[in-house]
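Trainee: give me a 3D structure for the following:
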Amino acid sequence: MNAPRDIHAYLAEFDDIPGTRVYTAKRARQGYHMNQFAMSLMKPENRARFKADERAYLDEWKLSGEQKQAILDRDYNRCLDLGGNIYFLAKVFSTDGKSFLQAVGTMTGMSPEDYQAMMIAGGRSPEGVRSIREKC
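Mentor: Just a heads-up that it's a prediction; the model follows:
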């Protein structure tokens, strides 16, 4: 019979995948209010208020200073690190008039055209660094 696996050690392994942020329960708890803010942008009146004064609108939400700054900077990778869910954050870049492709392209450092071509060709190559810790 196998010994039970330490769930915390198991989940920590996800942080070793280069360029990947796995949306865990811990991230969901951390980003709850950021994701609720993003979902509020589904309503036209909230989008208008946000666009009129982003800082004031963000100050109405229980967000950390880091979360607010990441949103203001449109640093979507940082938003993910701070508990944001890409599907909720899509409301932010949609409010900015950006497509999912345009926004995700900025997260990879690639142009939207290069990102789209890579995805059409099957996605990122499995070759290369597979572990941050082991650098291999």
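
Trainee: alpha carbons only for contacts and neighbour counts from here, please
Mentor: Will do.

Trainee: roughly how far does the residue nearest the centre of the chain sit from R49?
Mentor: Nearest to the mean C-alpha position of the chain, counting by Cα atoms, centre = their mean, stands L80 at 3.0 Å. The gap separating L80 from R49 is 24 Å, by Cα to Cα, to the nearest Å.

Trainee: and for comparison, fold this next one:
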Amino acid sequence: MSGTEPGAPATYVFDGPTSLRGHPMNKLFMSLRDGTTRSEFLADEAAYCAAFELSEDQTSAVLARDWQAMLDLGGSIFYIYKLAMIDGLSMQYLGGVFTGMSEAEFRAAMQAGGRTDV
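Mentor: Presented below is the predicted three-dimensional model:
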């Protein structure tokens, strides 16, 4: 699953089916807004994933911090970012992961007005 729409290169489409597929995982990510639930998650990440009934693939992606897999499995970047923040990662870091750039390269590209390779 690439998540990209034909005719719109490098554009990830978060549509209804993607939202349904990722709903349990996105619900888990949204729960991380609260300090108490963040502590519960960090105390036993696998058990926390099980409580939200994530699929095996989703659980593996979350535990491995496989950001691209989370996106491919229906994660919304806005919700995935809540997990990245727990790990002290920036949105620019994730942007780099999703575009094949380093965090610094992604930041520089955005400051220069965006990517020119798409």
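
Trainee: would you agree the residue nearest to the centre of the first structure is in contact with T24?
Mentor: No. When contacts are counted by Cα atoms under 8 Å, L80 of the first structure is not listed as touching T24 (10.9 Å).

Trainee: ends of stretch 53-70 of the first structure, how far apart?
Mentor: Per Cα to Cα, the first residue of stretch 53-70 of the first structure is 16 Å away from its last.

Trainee: where in the second structure does it fall?
Mentor: Structural correspondence for stretch 53-70 of the first structure: residues 44-61 of the second structure, per TM-score structural alignment.

Trainee: in the first structure, which spans are strands?
Mentor: Secondary structure of the first structure, counting by DSSP state E: no strands present.

Trainee: average offset of the helix of greatest length in the second structure relative to the first structure?
Mentor: Longest helix in the second structure, counting residues (DSSP state H): helix 16-31. Between helix 16-31 of the second structure and the aligned residues of the first structure, the post-superposition mean distance stands at 0.5 Å (mean Cα distance after the TM-score superposition for the first structure).

Trainee: run through the residues that contact the alignment partner in the second structure of the residue nearest to the centre of the first structure.
Mentor: Using TM-score structural alignment as the criterion, the counterpart of L80 of the first structure in the second structure is L71. By Cα atoms under 8 Å, 6 or more residues apart in numbering, the contact list for L71 of the second structure reads I77, I80.

Trainee: roughly how far does L71 of the second structure sit from S102 of the second structure?
Mentor: Noted for L71 of the second structure: a distance of 18 Å to S102 of the second structure, by Cα to Cα.

Trainee: end-to-end on stretch 70-89 of the first structure?
Mentor: Between where stretch 70-89 of the first structure begins and where it ends, there is a gap of 11 Å, by Cα to Cα.

Trainee: and it, what's buried?
Mentor: Buried residues in stretch 70-89 of the first structure, counting neighbours by 16 or more other Cα atoms under 10 Å, are found at 70-71, 74, 76-86, 88-89.

Trainee: out of those, the closest to K43 of the first structure would be?
Mentor: Nearest to K43 of the first structure among the buried residues of stretch 70-89 of the first structure, counting by Cα to Cα, is F88 at 13.4 Å.

Trainee: list the residues that contact that closest one.
Mentor: Residues touching F88 of the first structure, when contacts are defined by Cα under 8 Å, 6+ apart, comprise N35, Q36, A38, M39.

Trainee: count of neighbours near the equivalent of the second one over in the second structure?
Mentor: For Q36 of the first structure, the aligned residue in the second structure is K27 (criterion: TM-score structural alignment). By the criterion of other Cα atoms under 10 Å, K27 of the second structure has 14 neighbours.
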